[in-house]
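Undergrad: Below is the sequence, then the predicted model.
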Amino acid sequence: MSIRIYHNPRCSKSRQTLQLLQERGIEPEIIKYLETPPSEDELRRILDMLGLRPRDLMRKREPEYKASGADDPSLSDDELIALMVKYPKLIERPIVVHDGKAALGRPPEQILEIL
């Protein structure tokens, strides 16, 4: 049973989600995505599992959102994914992936649906 969490230790929701997993005896593979961003292909798979479009997984209040040009409504999904890989702060967190499914830990309890 392999469980992966795309984690930012500075984010309270990410810490709460990790704690929720650990309280259930689950030690997930922790990916500090700001240090090791997902590849474009990996991000596409995550988006498919979440059933989201790229813009739906973006942190629109991050300064990088406007600075990177991600706020341009004419950008394609491919262009948005490329920006998310280049500027991983744009990726909403935490994301938990398990057994071909993914969930966003907002709120943290939402991840229980895929366990």
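TA: Arrived safely. Keep in mind it's a predicted model, so treat the numbers as computed, not measured.
Undergrad: C-alpha from now on. contacts and neighbour counts both.
TA: OK.
Undergrad: Report the contact partners of the closest residue in space to Arg55 that isn't next to it in sequence.
TA: Excluding its sequence neighbours, the residue lying closest to Arg55 (Cα to Cα, 6 or more residues apart in numbering) is Leu80, at 7.0 Å. With contact taken as Cα atoms under 8 Å, 6 or more residues apart in numbering, Leu80 is in contact with Pro54, Arg55, Ala70.
Undergrad: How is Val97 assigned, secondary-structure-wise?
TA: Val97 carries the three-state label strand when classified by DSSP: H, G, I helix; E, B strand; the rest coil.
Undergrad: Put this next to the previous one:
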Amino acid sequence: MIKIYHNPRCRKSREGLDLLEKSGKDFEVVLYLENVPTPNELQTILKQLGIPAMELVRKNEAIWKEKYKGKTLSENEIINAMVENPKLIERPIVVNGNRAVIGRPLEEINKIV
């Protein structure tokens, strides 16, 4: 089943959700700020995306700039930072089977739906 990691306050995330709704396919919405992915779940998502953890981080968030910017962090430390501060997770993330995309630009979602 298709899964979207969604933040209703984010315009791009809302647009991604709208695209999925219009696709007519079944999908699950994960409000990741409330149901924060575990470190293992994030590791799986990163493998599905085929990217290192740093590429999933929203580096313009104040929490990143205040606590982490300029520090040398391991993959696990970056993942743990996202678990502790889920606002740092880029959105929307759409997972379908063993593949995932970040819906920026929005057209990326079409590649796996």
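TA: Perfect, I can see it now. Remember, it's a predicted structure, so these values are computed and weren't measured experimentally.
Undergrad: care to give me the TM-score?
TA: TM-score of the superposed chains, computed with TM-score structural alignment, normalised by the length of structure 2, equals 0.95; 113 aligned residues with a Cα RMSD of 1.0 Å.
Undergrad: that older thread, filter the contacts of Leu80 of structure 1 by whether they're kept in structure 2.
TA: Using both residues aligned by TM-score structural alignment, their matches' Cα atoms under 8 Å, structure 2 keeps these contacts from the contacts of Leu80 of structure 1: Pro54, Arg55.
Undergrad: what would the contacts of Leu80 of structure 1 look like in a markdown table with neighbour count and distance to Pro38 of structure 1?
TA: A markdown table is the format used below for the contacts of Leu80 of structure 1 (neighbours: other Cα atoms under 10 Å; distance: Cα to Cα, whole Å):
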| residue | neighbour count | distance to Pro38 of structure 1 |
| --- | --- | --- |
| Pro54 | 22 | 13 |
| Arg55 | 19 | 16 |
| Ala70 | 21 | 18 |
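Undergrad: any idea how far Asn110 of structure 2 is from Gly16 of structure 2?
TA: 10 Å (Cα to Cα, to the nearest Å).
Undergrad: likewise Lys67 of structure 2?
TA: From Lys67 of structure 2 over to Gly16 of structure 2 (counting by Cα to Cα), the distance is 29 Å.
Undergrad: Those two: who's more crowded?
TA: Gly16 (28 against 10; other Cα atoms under 10 Å).
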